[in-house]
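Participant: predicted model follows, preceded by the sequence.
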Amino acid sequence: MPRLNKRKWHELDLLCRSGAGIAAIAPMACRLLREFVGADAGALFWMDETGLPEGFFHEDSPASARDLFVNEFERLFLGPEELNVAALAHMKGSDAGHLLAPPASYYRSNTFNLLVRASGHRHALDLRIDHQGRPRVIVLLFRTGAYPFDEENLATLRLASAPLRRALSGNGRAAQWEPTPLKGHALVDASGQTLLMMSEAAQQILQKTNSVGQDIQLEGPITTPPRFMRHLCSDIAAGREARGFVAIPDGRLVITPEQLHTPVGGRSAILMTMQIERPRNLRLVERLLDLALSPKQRGIMLEAALGHARSEVAARTGTGTEAMKKHLGAIYQATGAHSWDAMARLLD
């Protein structure tokens, strides 16, 4: 059986219980999974309703490889010889370990030569997370050296299935979002087909998203509006309320379109304001980990900080009345809080 680092597994459990969503926790989850298994790098992909990648976080892939993946996926990486996230999403049988001993064709594929080897990797380990009857997450871990992954590494990675599935149950709907200073603007024509202007900050923001199939160039200047801007322009033209949200590593991108009034006969345009928001939930987890509390006590405190009443927290954490009193006594002593409400506010 794999040896476990209980503190790191507890950190992963808290992240997955936070309600922040799978994309927001991807960078931290990748770091932890890499450390659990002893890998050199990690990647996490979230899938759309058809089982194709919608977005991802990769710890160390070069921009050139990421650019190919997000803009040329269907052309270069779908095919019978390609063993990648799309193929793994639809594999029958086992949910993990297909890359422990891949077929010889894998080493001749675009996936290996343009993505895996281009990132300096040789060996890979995979895990698929299904939720509500469809593939939702693919985890990939990589090694660069001569030592391939083994069955013990696979057993360790499989332990992450339950917490990652828990992160999907809310998938960001329970997150409490906080704006970051990262804000940019783009100006597009009314159809959303032509990019008229884009600020440097907007380009930097878009190139952080790692969104697949959105026509966002990750190398060089962005010259066309992303697809989500075109959809927002269609909503405006149809008289619908328009505001966009894109799941990205560490948070979400919020896109707010505004129709601009132009002089008579002038060219109408839409101003797209983009801002990255980060879940307050993750900030709470980071602060919780610095407190000298047990895993159960941290879980209680996180639920309280997210706004749940004492009776709700007892039910959500499976804590009886007497046990709750003991845990609260320990929390109050460790933190200096003297009431439920004070404890709930302590992490802000």
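Facilitator: Here it is on my side, so go on. Residues are numbered from 1 along each chain as shown.
Participant: going forward, measure contacts and count neighbours with C-alpha atoms only.
Facilitator: Noted.
Participant: double-check that Ile129 belongs to a helix.
Facilitator: No: secondary structure of Ile129 (DSSP: H, G, I helix; E, B strand; the rest coil): strand, not part of a helix.
Participant: you'd agree it is up against Pro163?
Facilitator: No: using CA atoms under 8 Å, Ile129 makes no contact with Pro163, being 10.1 Å away.
Participant: which one's more surrounded, these two?
Facilitator: Neighbours were counted for Ile129 and for Pro163 using other CA atoms under 10 Å; Ile129 has more, 21 against 17.
Participant: please tell me how far that one sits from Leu88.
Facilitator: Ile129 sits 10 Å away from Leu88, going by CA to CA, to the nearest Å.
Participant: my read is Trp218 is in a strand, agree?
Facilitator: Slight slip there: residue 218 is Leu, not Trp. No: under three-state DSSP, Leu218 sits outside any strand and is assigned coil.
Participant: tell me how many other residues surround it.
Facilitator: So Leu218, with other CA under 10 Å, has 22 neighbours.
Participant: again, but for Tyr147
Facilitator: 9.
Participant: for the residue nearest to it when sequence neighbours are not counted, grab the count of nearby residues.
Facilitator: Nearest non-adjacent residue to Tyr147, counting by CA to CA, 6 or more residues apart in numbering: His123, 8.0 Å away. Other residues lying near His123 total 23 when counted by other CA under 10 Å.
Participant: next: Leu141.
Facilitator: Neighbour count of Leu141, defined by other CA under 10 Å: 25.
Participant: one more: Tyr107?
Facilitator: Per other CA under 10 Å, the neighbour tally for Tyr107 reads 17.
Participant: what's the spacing between it and His98?
Facilitator: Look at Tyr107 and His98: by CA to CA, they are 14 Å apart.
Participant: excluding chain neighbours, give the residue nearest to Leu8 in space.
Facilitator: Small correction: residue 8 is Lys, not Leu. Leu32 (6.7 Å).
Participant: tell me which residues touch the one you found, please.
Facilitator: Lys8, Trp9, Leu12 (CA atoms under 8 Å, 6 or more residues apart in numbering).
Participant: presented hereafter is structure B, for comparison with structure A:
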Amino acid sequence: MGKDLTLQTAARRQLLWQELDLLCRLGLGQAPVAAEICAVLRALVGADAAALFWLDEQGRPEGFHHEDSPASVRNLFLNEFHLFTGPGETNIHILARPEGPRVGRLLSPGAAYYRSNSHNLLMRPNGHHYTLDLRVEVQGPRGPVTRAVAALFRAHSAGFCHGFSAAEASLLDRACASLQRAFQPQAAPSHLSAHGATGHVLLDGARLRPLSADAPALQLLQAAHVPGLGLYGAGAAALPANLLALLGLLPGQSRLLPVPRGLLALHISPLHAGTQPTAQDAAHWLLTLQLQRPRQIDVVRRVVELPLTPLQREIAVLAGLGHARADSLALTGVSNAALKKHLGAILEVANVGNWDELGRSLRG
């Protein structure tokens, strides 16, 4: 019985490692897959909650995903970050510095940490007491640059009444190789699906300041976790005057903003007749928002739910991502005979007839 349980635990952990690697190899960055990454890391190490903070190519914080942070704490973190930058504060900038160990800097933080705003205004309201952190560095043109900080949390009780161990720190450190792959440049996602309602914000034509917003727009902006845009529990009147600048958008532009759970499609257009009007010409502008979910994420989720071997999952994911059957020979390194054998097992489990049907079923 004990041996069977150990084997089940090992198999489950192997599946989680592969899921993490598959998600990071999608080439979407970390924002769109942050929720999935947090869930995997929490399960791998064992924690009450997880968080992921990602940074741009210059190492400046861009956004975050926290699994169970209250709205008030998220607003504070996004809008009042200066509270966590004084002496003795351990903020994301500090954890992102390429110095000291990349994992476990908060394993034994010292008495000063427990007197800091970082602990008393962020950690304690979340119910967190112990933190295990990981710095993710990627090689840039001028050397290593921190692109993400992952953190796991435990409370005094509720299942985990002790801090993290050195062995658990080593386990999280192992995740670094996969997390680094998320920042390898790849083509933009070609398969996107609408996820939720479309939101709209009305702006005046003269100064491009928000005048009103519908409920879906507020929800999408809240969930985007853009620095300076903490809007949890707020109404349209709380929208900042520099909303477009915070979103990196100019009149007439469209962009896909990487956010937790997908890409936020943004488009701003004039609300009057005419061709190529300027901001001075338009009486009003309309900002349209729609969360787009890359189908690659769902492909990984569906594949890991199938009772397949690790190699068979690698093959199945290639079909779901739109690769040709012939491509899988070079990408997996298997022979044609081995591919035929594994593909037969995959098709049977997925209840489809051929490679193309497998890809379509995994994309949904």
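Facilitator: Received, thanks. Since the structure is predicted, the reported quantities are computational estimates derived from the model, not experimental observations.
Participant: re earlier: the residue nearest to Tyr147 of the first structure matches what in the second structure?
Facilitator: Aligning on TM-score structural alignment places His123 of the first structure opposite Tyr130 in the second structure.
Participant: now which residue in the second structure aligns to Met272 of the first structure?
Facilitator: Met272 of the first structure maps onto Leu287 in the second structure, by TM-score structural alignment.
Participant: mean per-residue distance, whichever strand or helix holds its match to the first structure?
Facilitator: Counting by DSSP states H and E, the element that carries Leu287 of the second structure is strand 284-294. Its matched residues in the first structure lie on average 0.7 Å from strand 284-294 of the second structure after superposition (mean CA distance after the TM-score superposition for the first structure).
Participant: so after that strand, what's the next helix or strand?
Facilitator: Using DSSP H and E, the first helix or strand after strand 284-294 of the second structure is helix 295-304.
Participant: nearest residue to Pro279 of the first structure other than its sequence neighbours?
Facilitator: In space, Pro279 of the first structure comes closest to Trp177 once its chain neighbours are excluded; the distance is 4.5 Å by CA to CA, 6+ apart.
Participant: if we can go back for a sec, now do the strand holding Leu287 of the second structure: distance to the chain's middle.
Facilitator: On the basis of CA atoms, centre = their mean, to the nearest Å, strand 284-294 of the second structure sits 19 Å off its chain's mean C-alpha point.
Participant: list the buried residues in it.
Facilitator: By neighbour count on 16 or more other CA atoms under 10 Å, the buried set for strand 284-294 of the second structure is His284, Trp285, Leu286, Leu287, Thr288, Leu289, Gln290, Leu291, Gln292, Arg293, Pro294.
Participant: which one of these sits closest to Gly320 of the second structure?
Facilitator: Pro294 (12.1 Å; CA to CA).
Participant: doesn't Val259 make contact with that closest one?
Facilitator: No: using CA under 8 Å, Pro294 of the second structure is not in contact with Val259; the gap is 11.5 Å.
Participant: alignment lookup: Leu88 of the first structure to the second structure.
Facilitator: Under TM-score structural alignment, Leu88 of the first structure pairs with Leu95 in the second structure.
Participant: got the contact list for the helix or strand where that match lies?
Facilitator: Under the criterion of DSSP H and E, Leu95 of the second structure resides in helix 92-96. With CA under 8 Å, 6+ apart as the test, helix 92-96 of the second structure has contacts from Phe53, Gly59, Arg60, Pro61, Arg105, Arg135, Thr146, Ala148, Val149.
Participant: what do you get for stretch 96-111 of the first structure?
Facilitator: 76-77, 81-84, 88, 112-113, 123-128, 148-150, 154, 158.
Participant: what residues sit buried inside that stretch?
Facilitator: Ala96, Gly97, His98, Leu99, Leu100, Tyr106, Tyr107, Ser109, Asn110, Thr111.
Participant: let's see which of these end up in helices.
Facilitator: Asn110 (DSSP state H).
Participant: show me which pair in the buried residues of stretch 96-111 of the first structure is furthest apart.
Facilitator: Longest span within the buried residues of stretch 96-111 of the first structure, CA to CA: Ala96 and Asn110, 21.4 Å.
Participant: Ala70 of the second structure matches what in the first structure?
Facilitator: Small correction: residue 70 of the second structure is Pro, not Ala. The alignment partner of Pro70 of the second structure in the first structure, by TM-score structural alignment, is Pro62.
Participant: what's the neighbour count on its match?
Facilitator: Neighbour count for Pro62 of the first structure, taken as other CA under 10 Å: 13.
Participant: top of the contacts of Leu32 of the first structure by neighbour count?
Facilitator: Neighbour tally across the contacts of Leu32 of the first structure (other CA under 10 Å): the maximum, 24 neighbours, falls on Leu12.
Participant: list the residues that contact it.
Facilitator: By CA under 8 Å, 6+ apart, the neighbours of Leu12 of the first structure are Ala29, Leu32, Pro163.
Participant: now the second structure: which of the residues you listed match?
Facilitator: Here these are checked against the second structure with both residues aligned by TM-score structural alignment, their matches' CA atoms under 8 Å, and the contacts held in both are Ala29, Leu32, Pro163.
Participant: from these, which land in helices?
Facilitator: Taking DSSP H, the ones among these that sit in helices are Ala29, Leu32, Pro163.
Participant: quick one: the residue nearest to Ala215 of the second structure when sequence neighbours are not counted from Leu220 of the second structure, how far?
Facilitator: Once flanking residues are discounted, Ala215 of the second structure sits nearest to Gly199: 7.2 Å by CA to CA, 6+ apart. Taking CA to CA as the measure, Gly199 of the second structure falls 7 Å from Leu220 of the second structure.
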